[in-house]
Structure formats: structure tokens, C-alpha cells
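J.: Sequence first, predicted model second:
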Amino acid sequence: MHTTTDRPIRCLIAKVGLDGHDRGAHVIARAFRDAGFEVVYSGLHRSPEEIVRAAIQEDVDVLGISILSGAHDTLVPDVIEGLREAGAFADTLVLVGGIVPPEDERRLKDLGVAEVFGPGTPTDETVAFVREHVRERV
């Protein structure tokens, strides 16, 4: 649970790869802002390296990766590997939003993704998940 009182929960909503559909990313970014989180949006067509760099530069607590292209099984592991190599994974709650088949969801969670949210997930459910699982900053 996030109990740090010196700043709100900081989130990066990221679009990785060639996926150009960002409606869901904008919906969750708005829901997070409405919940009092600080939100940075990556913009479209970012590489895993750009996402990792932005997450570190913005000192985020949460990285939400929005992906609908089907490349989640390649791009998300690259992002997680980059966070690990940079020493930032332990402090970052990684979420994935989009269309992910159940067998791929399990693999992503085994790599360290905290949760996968599919289309139609109520935004208040996602906000509650973040509040419950974000790592405390000391």
C-alpha cells in the first residue's frame, strides 16, 4: 500500500511498439488523474528502451503498458528486462492493459507484470488495484 505522504502516486502510461490505438490509454490516464495520481503519457510508438528511460526519468511508481498489437509477448519482456537492468524494477508496479490471451497473461505475470487488465475493466477496479499494490517509497 502506498503510504508516502510527500507526493502522489506517479504513473507512466506507455504505448510501446507500432500499436496506434490509444483510446484505452487515454481513458486510464484520465481515471488515474481523477484519482489524484500524477500521470505522464508516453505518446505513440515508443520503443521498450524509451519507455524504460521515461519511467526512470519520471521516477514513476507505476508503469502501465497499453498494447493491442499482439506484440505483448515480445515488447513487455523487453521493458521488464530494461527496468531490471537499470535497477528500477523493484520500485515499479508494472501493469498491462489490452487484449492478452490467458496463456500469455500467465507468462507476463511470471516475468513480473503485477496484473493484466482487459478491455471493459472498470477504471475504479484498476485504481483500487494500484492503491493496494503500489510499493511504498521511503
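T.: On my side now, so go ahead. Numbers count the residues shown, from 1 in each chain.
J.: CA atoms for contacts and neighbours, from now on please.
T.: Will do.
J.: Can you show me the strands along the protein?
T.: 10-15, 38-41, 62-67, 93-98, 115-117 (DSSP state E).
J.: what packs against the longest helix along the chain?
T.: Assignment by DSSP state H gives helix 72-85 as the longest helix of the chain. Contacts defined by 3 or more C-alpha pairs under 8 Å, 6 or more residues apart in numbering; DSSP states H and E place helix 72-85 against helix 48-57, helix 102-111.
J.: what about versus this one:
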Amino acid sequence: MNTNNRPIRVLVAKVGLDGHDRGAKVIATALRDAGMEVIYTGLRQTPEMVVNAALQEDVDAIGISILSGAHMTVFPKVIALMKEKGMDDVLLTGGGIIPDADMKELHALGVGKLFAPGTSTGDIAGYIREWVKEHRAF
């Protein structure tokens, strides 16, 4: 639990045609178990759908699970939409099969830490909790 009056709210999404959602569901469950409120959008979301849902749900973080190789298209599009809508205090994080060089490039665009398969769910929850504590004003 964070030190604020409400649980941390996280939107977990699968963008594009990637139909593998087991990892996203595992993360969503782990974040719930860590005391966070999780909104899972389900499969085949567009970047616009994800950002609009995040705005409607007033989330603290967006987590995108991506295994399709489209991360260099999806993350820049989502971060651009977030900036356009003034969501500068919302974390964009995620995970999947993303090469280190691409992670660095995405981080330079404003994307938060990205996690490879096999990362401890406790590490992911801890990262989100710390980021929110530093960047969000409740």
C-alpha cells in the first residue's frame, strides 16, 4: 500500500494484434496482490484506446505487455498521445521481448523502465510504487 489515501491505479494493456496475454494477466494479478487497483483492457487495443482508458480511469501508471516486436511503434505512439493529453505525471512502463538498445531508445523518449520476461513481479510492483511516490501528487 502506498502512503496516499487510495491504492495506486494501474492500467494493463495489450496493444495491436499480439494475442498472448498470459504474462499481462500474471502481472495484473501480481499488482493486485501488491495492493494496487488494476484495470486490464484485454487484447487488441489501439494506443488511442489505451490512453483514453487511462484518462477515464485516472490511473497512475500504464503497463503495456508486448511480445509482437511492435514496441518501437507502440510505445512512441502511446507516449506521444500521453504528452498531447497532458499526462506527464503518469508512468508508461511495460515488458516483453524488447532488446536492450530499443529499451534505451524508448527510455530517452520518456518511457519508464521496461521489463524482460522472468522479471520478479515484486520488482515490477516496487518500481511502480517508487515511481508513483516520487512523481504523483494525490
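T.: Nice, thanks for sending it over. Every value quoted in this text rests on a predicted model; they were computed, and no experiment measured them.
J.: TM-score, when you put one on top of the other?
T.: Taking TM-score structural alignment, normalised by the length of structure 1 as the basis, the two superposed chains have a TM-score of 0.94; 136 aligned residues with a C-alpha RMSD of 1.3 Å.
J.: quick revisit: only the buried residues of the longest helix of structure 1, if you could.
T.: 72, 75-83 (16 or more other C-alpha atoms under 10 Å).
J.: what does stretch 30-44 of structure 2 give?
T.: Buried, per 16+ other C-alpha under 10 Å, within stretch 30-44 of structure 2: 30-32, 34, 36-41, 43.
J.: before we move on, what about stretch 17-26 of structure 2?
T.: Applying 16+ other C-alpha under 10 Å to stretch 17-26 of structure 2 flags 18, 21, 23-25 as buried.
J.: Rebuild those residues as CSV, extending it with distance to Met87 of structure 2.
T.: Converted to CSV, those look like this (distance: C-alpha to C-alpha, whole Å):
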residue, distance to Met87 of structure 2
Asp18, 25
Asp21, 26
Gly23, 26
Ala24, 23
Lys25, 25
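J.: Mind checking which of those land in helices?
T.: Per DSSP H, the subset of the buried residues of stretch 17-26 of structure 2 in helices is 23-25.
J.: Tabulate the residues you listed (a markdown table), appending distance to Ala116 of structure 2.
T.: Converted to a markdown table, these look like this (distance: C-alpha to C-alpha, whole Å):
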| residue | distance to Ala116 of structure 2 |
| --- | --- |
| Gly23 | 11 |
| Ala24 | 12 |
| Lys25 | 15 |
